[in-house]
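Trainee: heads up, no residue letters with this:
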């Protein structure tokens, strides 16, 4: 699991004598590890200190990297490294070494594994940064939750147990995993005007304002919120446990008071068609992984005969389709009255103009606070890209290639 010294000394966050970095090797005598690992830990967690030290003891200090998004305060005063910089330097070092004849770098590149330790919002942000780098021989990802039940790790079998020794986690990564692909989904929230209420956005989302030359995603040159999700997007959910105890629960509130229409595209080349939504539905979840908000898996209890009549098939993490799930209850309701509405490649929500309603939305477990309906125009969700993930044996997420 140890990254060879010849690679680590090329990284700027590693303290090493200049003469060592410039040393010339006579021959390849580097032993290629079975599973070379880098670990990136969200510095915001209260448990990060002990976990980081355990990992650094079992691996080495340079392979365990503390990460903190620029919008947060470094309360631990620990040295941090941006993930894009760290990964760019590591892969740059591999390319440099290969360029001078050290072919062991090819094997390391193929076997590279990245462990991400943090909550869903951190994993979402990190995966976006990671994918934007377009790394060669894309390394496998292991998402691990930090002390709480995060749904992205849970879907792949990586539920964090504070009592489980770190060496057991690493042993599982090394010997008891399988690689699968996982889809991600692009979300564009089109606004009628630039928000003036200082709306707080999760750091995995970005507010894009009109520019002189609009891009392909924003041909109308309107303000929009742009992002990506790996687990789920929900809309219309009205639960005080998610949005704060002060928010009043409207028990009679349904989606037909929010949405003018919902359109879906099921396959490439298809025409957009209206999605039929029962009038009693209070929320819709666009679900990519089989775990969200406390580990619910609504499609495991779906009515298979009804699904077959609708043309719905089994759900996989890498099939390029979203599960569209409707609920008559709050998202956290123990009743779990879920209706499987459709499987789609793209979906868009069009809002009723001048409605007095407030729309509640969540992306990968993070609520979008203060979302007045009169500021929203349309939400578009479409397939984005894939990442390789290592899954623990017995995981709930399934690949389309599983036998």
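Mentor: Now that the structure is in, tell me what you want to look at. This structure is a prediction, so every number in the text was calculated from the model and none was measured. Residues are numbered from 1 along each chain as shown.

Trainee: switch to C-alpha atoms for all contacts and neighbour counts from now on
Mentor: Fine.

Trainee: quick check: closest non-adjacent residue to residue 350.
Mentor: Distances taken as Cα to Cα, 6 or more residues apart in numbering put residue 378 closest to residue 350, at 4.7 Å, once the chain neighbours are dropped.

Trainee: just checking, next helix/strand downstream of the helix or strand encompassing residue 263?
Mentor: Using DSSP states H and E, residue 263 maps to strand 259-265. Next along the chain after strand 259-265, taking DSSP H and E as the criterion, comes strand 273-274.

Trainee: so which elements touch that next one?
Mentor: strand 259-265 (3 or more Cα pairs under 8 Å, 6 or more residues apart in numbering; DSSP states H and E).

Trainee: just to revisit the earlier point, now do the residue nearest to residue 350 against residue 299, distance only.
Mentor: 27 Å (Cα to Cα, to the nearest Å).

Trainee: over to residue 317?
Mentor: For residue 317, the distance to residue 299 - Cα to Cα - is 13 Å.

Trainee: more neighbours: those two, which one.
Mentor: For residue 317 versus residue 299, the count of surrounding residues by other Cα atoms under 10 Å is larger for residue 317: 24 against 19.

Trainee: what lies in contact with the strand holding residue 263?
Mentor: Contact partners of strand 259-265, identified using Cα atoms under 8 Å, 6 or more residues apart in numbering, comprise 271-275, 344-352.

Trainee: are any of those residues buried, and which?
Mentor: Listed as buried from the contacts of strand 259-265 are 275, 344, 345, 346, 347, 348, 349, 350, 351, 352; burial here means 16 or more other Cα atoms under 10 Å.

Trainee: just the residues you listed: which are in strands?
Mentor: 344, 346, 347, 348, 349, 350, 351 (DSSP state E).

Trainee: so the last one makes contact with residue 376?
Mentor: Yes - using Cα atoms under 8 Å as the test, residue 351 is close enough to residue 376 to be in contact (6.9 Å).

Trainee: now the helices for this protein?
Mentor: In the chain, the helices defined using DSSP state H lie at 5-8, 18-21, 48-58, 83-99, 104-111, 120-132, 151-155, 166-175, 240-243, 304-310.

Trainee: so the fifth one versus helix 83-99, what angle?
Mentor: This points to helix 104-111. 140 degrees (axes from the mean of the first three to the mean of the last three Cα atoms, to 10 degrees).

Trainee: from residue 263, how far out is residue 279?
Mentor: 16 Å.

Trainee: of those two, which one has the most company?
Mentor: Of the pair residue 279 and residue 263, residue 263 is the one with more neighbours under other Cα under 10 Å, namely 18 against 11.

Trainee: another one to put next to it:
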């Protein structure tokens, strides 16, 4: 549990008034995001991500997909290919070597070829993550991710790519798949001399 002194220390640790303002604005914005205030389903058994989303991953040097569980407390799933999110925040956090080993993770780097998958539990959790008071709920690290979306009573899933939101249509009778993986050749800008 966070105490007021921990939050105060984090906010005063910012070096400029501008940085403190940005943290407060972003934290307030996180609490008001639509995915936290989506209407509850009429049937309590249909609530939660686990009822509309399955996550499959491929680990490094493995050709098989493995389904991983989504913690019941998670309301939003984020996949990153570099340790930066929401105006340069690091929600994955700087993890201790013992924790990395226990979870089977490696330290996250922009060029490691891995995607970090984490969850946000609710608006206040997202606010504290964005203020860098705590880290997000770590779910997995993988070389490829496949999200399987199942519609049911939902007709669309609210998604975001590179900061741009979109509504992904989903079918109530069939699964919709969104796959992310590293491509063998990256796009490079070259000067034509």
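Mentor: That came through fine. As the structure is a prediction and not an experimental result, all values here were calculated from the model.

Trainee: can you calculate the TM-score here?
Mentor: The TM-score (TM-score structural alignment, normalised by the length of structure 2) is 0.62; 146 aligned residues with a Cα RMSD of 3.1 Å.

Trainee: please name the residues that touch the equivalent of residue 356 of structure 1 over in structure 2.
Mentor: Matched by TM-score structural alignment, residue 356 of structure 1 corresponds to residue 154 in structure 2. Counting by Cα under 8 Å, 6+ apart, residue 154 of structure 2 touches 170, 172.

Trainee: same deal with residue 171 of structure 2?
Mentor: In this structure, residue 171 of structure 2 makes contact with 150, 151, 152, 155, judged by Cα under 8 Å, 6+ apart.

Trainee: so which residues of structure 2 form strands?
Mentor: Under DSSP E, structure 2 gives strands at 53-58, 66-68, 76-80, 115-120, 137-142, 144-150, 156-161, 164-169, 175-181.

Trainee: how near is the residue nearest in space to the middle of structure 2 to residue 181 of structure 2?
Mentor: The geometric centre of structure 2, computed from its C-alpha atoms, lies nearest to residue 78 (Cα atoms, centre = their mean), at 1.7 Å. Separation of residue 78 of structure 2 from residue 181 of structure 2 (Cα to Cα): 14 Å.

Trainee: got it, and residue 10 of structure 2?
Mentor: Counting by Cα to Cα, the gap from residue 10 of structure 2 to residue 181 of structure 2 is 35 Å.

Trainee: before we move on, the earlier item: so which of the buried ones among the contacts of strand 259-265 of structure 1 comes closest to residue 331 of structure 1?
Mentor: residue 349 (18.9 Å; Cα to Cα).

Trainee: I'd assumed residue 382 was in contact with that closest one.
Mentor: No - using Cα under 8 Å, residue 349 of structure 1 is not in contact with residue 382; the gap is 12.0 Å.

Trainee: can you pull the contacts of residue 327 of structure 1?
Mentor: Taking Cα under 8 Å, 6+ apart, one finds 281, 282, 283, 284, 336, 337, 338, 339 in contact with residue 327 of structure 1.

Trainee: counterpart of it over in structure 2?
Mentor: Checking TM-score structural alignment: residue 327 of structure 1 goes with residue 120.

Trainee: where's its match relative to residue 74 of structure 2, distance?
Mentor: In terms of Cα to Cα, residue 120 of structure 2 sits 5 Å off from residue 74 of structure 2.

Trainee: follow-up on the earlier one: can you tell me which of the strands of structure 2 is most buried?
Mentor: Among the strands of structure 2, strand 115-120 has the highest mean neighbour count (mean count of other Cα atoms under 10 Å), at a mean of 23.

Trainee: after superposition, how close is that one to structure 1?
Mentor: Following the fit onto structure 1, the mean deviation recorded for strand 115-120 of structure 2 is 1.1 Å by mean Cα distance after the TM-score superposition for structure 1.

Trainee: strand 53-58 and that strand, what's the angle between them?
Mentor: Using the same axes, to 10 degrees: strand 115-120 of structure 2 against strand 53-58 is 150 degrees.

Trainee: specify the angle between strand 115-120 of structure 2 and strand 175-181 in degrees.
Mentor: Using the same axes, to 10 degrees: strand 115-120 of structure 2 against strand 175-181 is 130 degrees.

Trainee: just tell me the aligned range of stretch 170-190 of structure 1 in structure 2.
Mentor: Counting by TM-score structural alignment, stretch 170-190 of structure 1 has no counterpart in structure 2.

Trainee: let me redo that: stretch 98-106 of structure 1
Mentor: Across structure 2, nothing matches stretch 98-106 of structure 1 (TM-score structural alignment).

Trainee: ends of that stretch, what's the gap?
Mentor: 8 Å.

Trainee: please apply the same query to stretch 353-371 of structure 1.
Mentor: Stretch 353-371 of structure 1: ends 14 Å apart by Cα to Cα.

Trainee: how about stretch 280-290 of structure 1?
Mentor: Terminal-residue distance, stretch 280-290 of structure 1 (Cα to Cα): 24 Å.

Trainee: distance of residue 138 of structure 2 relative to residue 113 of structure 2?
Mentor: Residue 138 of structure 2 sits 18 Å away from residue 113 of structure 2 when distances are taken as Cα to Cα.

Trainee: do the same with residue 67 of structure 2
Mentor: Counting by Cα to Cα, the gap from residue 67 of structure 2 to residue 113 of structure 2 is 20 Å.

Trainee: with residue 146 of structure 2 instead?
Mentor: 16 Å.

Trainee: turn the strands of structure 2 into a markdown table, columns for distance to residue 188 of structure 2.
Mentor: What follows is those, written out as a markdown table (distance: least, Cα to Cα, whole Å):
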| stretch | distance to residue 188 of structure 2 |
| --- | --- |
| strand 53-58 | 26 |
| strand 66-68 | 32 |
| strand 76-80 | 20 |
| strand 115-120 | 20 |
| strand 137-142 | 24 |
| strand 144-150 | 22 |
| strand 156-161 | 20 |
| strand 164-169 | 22 |
| strand 175-181 | 18 |
